[in-house]
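> how would this look folded up:
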Amino acid sequence: MNKFHVSVLLVTTIFMLIGCDPSATNPNVVFSEHKQDPIEELEMTADVDHSRLSYKETFYVPIYSDIYIDKENRTVLLSATLSVRNTTLKKSLYVNKIDYYDTDGTLIKSYLNAPLELPAMGTLNYIVEKEETKGGSGANFIIEVEGMDETVKPVIEAVMLGNFSNKAFAFSTEGTPVAH
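Have a look, this model is predicted:
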């Protein structure tokens, strides 16, 4: 076998191995500081004593997977970044639920296997790629958080990005507390 064939075989094998690793294309892993899924990185291994936590709130966060752009009913796919921010200087925020729902209110995915601890002044960013079309134009997250007291209130937002023709646009939404 000549060097050319060996080189082609080697390059093909490398691309096949990279293609088998979903984390190689997951933007949440690629863009994280430690090259690890940010949710998995923050998940707790020890149980939290929930009796010590007096603040608990559930938030609804609208996510637009696509938007309509003209009278011909064309749509543009959008990417979204969900951002959960702990605004306290000294206390942790505990996130118990991050669930993603579609336009019809059907649960698409529960992102947490275990609660996660967001340290003081910490931020969790999570990307929903524009190729993810299951959510539709009315997609949303339900996020449940807990903290030591009422001073541990998070800021929860989503930023959507898209482009059409030679124009790009971005807009954001805020998490809204919901009644249980």
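
> going forward, measure contacts between C-alpha atoms and count neighbours the same way
Will do.

> State the next helix or strand along the chain beyond the lengthiest strand in the chain.
Longest strand in the chain by number of residues, with DSSP state E as the criterion: strand 154-164. Remark: after strand 154-164, the chain's next helix or strand is strand 167-174, criterion DSSP states H and E.

> what's that next one in contact with?
Defining contact as CA atoms under 8 Å, 6 or more residues apart in numbering, one finds that strand 167-174 is touched by 61-63, 156-163.

> buried subset of the residues you listed?
61-63, 156-162 (16 or more other CA atoms under 10 Å).

> Could you dump the residues you listed into JSON lines with distance to Asp102 added?
Rendered in JSON lines, the data for the buried ones among the contacts of strand 167-174 read as follows (distance: CA to CA, whole Å):
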{"residue": "Val61", "distance to Asp102": "12"}
{"residue": "Pro62", "distance to Asp102": "10"}
{"residue": "Ile63", "distance to Asp102": "9"}
{"residue": "Ile156", "distance to Asp102": "19"}
{"residue": "Glu157", "distance to Asp102": "18"}
{"residue": "Ala158", "distance to Asp102": "16"}
{"residue": "Val159", "distance to Asp102": "17"}
{"residue": "Met160", "distance to Asp102": "16"}
{"residue": "Leu161", "distance to Asp102": "18"}
{"residue": "Gly162", "distance to Asp102": "19"}
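
> please give me the structure for this one as well, since I'd like to look at both together:
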Amino acid sequence: MRYAIISITLAIGVFLSCKHHETQTVKLAKFDPVHIKVKNPVKKVKAQTFYLPVYSSIPFAEGKSFYGLSSFMAVHNTDFNNPIYITSVYYLDTEGNLIKDFLLSRVDTVMPMQTVNYFVPESDRSGVGANFILEWMADSAVNEPLVETIMVSLTSGQGVSFSSKGKILNELY
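Prediction:
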């Protein structure tokens, strides 16, 4: 009987000490770049020409063999408000010969905060000096895009991947 009274007293104490927690629903607001405060404004440009290295095959075994890699160039529009227009994407081999014109007289529009990519398959053997030449423009000065190439291979149970950043050859403010 004594244990029953102690147990009931403890149960009532625990019950009374518990606070009622209401479940709150959090409503996520739509992303709005207007609320972002810029402390250090970035350089704004209207057009650029990029050189981006691509390593479609890399040497190994004292340079006597080559390991093939697929690759792609990613173009990230980092401007919150304005599209950019990709006007040229050329892929050249180690000797500088044009292998592929990705756009063939069309223009790719990259909307604000959007990313596009251009892919080169692992079967390509354009060499360690292959490269992309990218030209883009905008209607007004925008944040310059982030442009990089990524090389990947996942053959024979092995994984190799790395990225490479390009060099601006020309730009218009």
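
> ok so, going back, now the two most distant members of the contacts of strand 167-174 of structure 1.
Of all pairs drawn from the contacts of strand 167-174 of structure 1, the one with the largest separation by CA to CA is Ile156 and Asn163; the distance is 24.1 Å.

> ok now the top strand by length along structure 2, how far from the chain's centre?
When structure 2 is scanned for its longest strand (criterion: DSSP E), the result is strand 130-143. Going by CA atoms, centre = their mean, to the nearest Å, the spacing between the C-alpha centre of strand 130-143 of structure 2 and its chain's C-alpha centre is 16 Å.

> likewise stretch 140-152 of structure 2?
Average the C-alpha atoms of stretch 140-152 of structure 2, do the same for its chain, and the two points are 8 Å apart (CA atoms, centre = their mean).

> Just give the number of residues close to the counterpart of Thr78 of structure 2 in structure 1.
With TM-score structural alignment as the criterion, the equivalent of Thr78 of structure 2 in structure 1 is Thr87. Burial of Thr87 of structure 1, expressed as a neighbour count using other CA atoms under 10 Å, amounts to 19.

> quick one, strands of structure 2?
For structure 2, the strands defined by DSSP E cover 44-54, 57-60, 65-68, 70-76, 84-92, 98-101, 108-110, 115-120, 130-143, 146-153, 160-165, 167-172.

> May I see those strands organised as CSV, with distance to Thr9 of structure 2 added?
As requested, these are exported to CSV (distance: least, CA to CA, whole Å):
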stretch, distance to Thr9 of structure 2
strand 44-54, 71
strand 57-60, 76
strand 65-68, 75
strand 70-76, 65
strand 84-92, 71
strand 98-101, 82
strand 108-110, 68
strand 115-120, 64
strand 130-143, 67
strand 146-153, 66
strand 160-165, 65
strand 167-172, 76
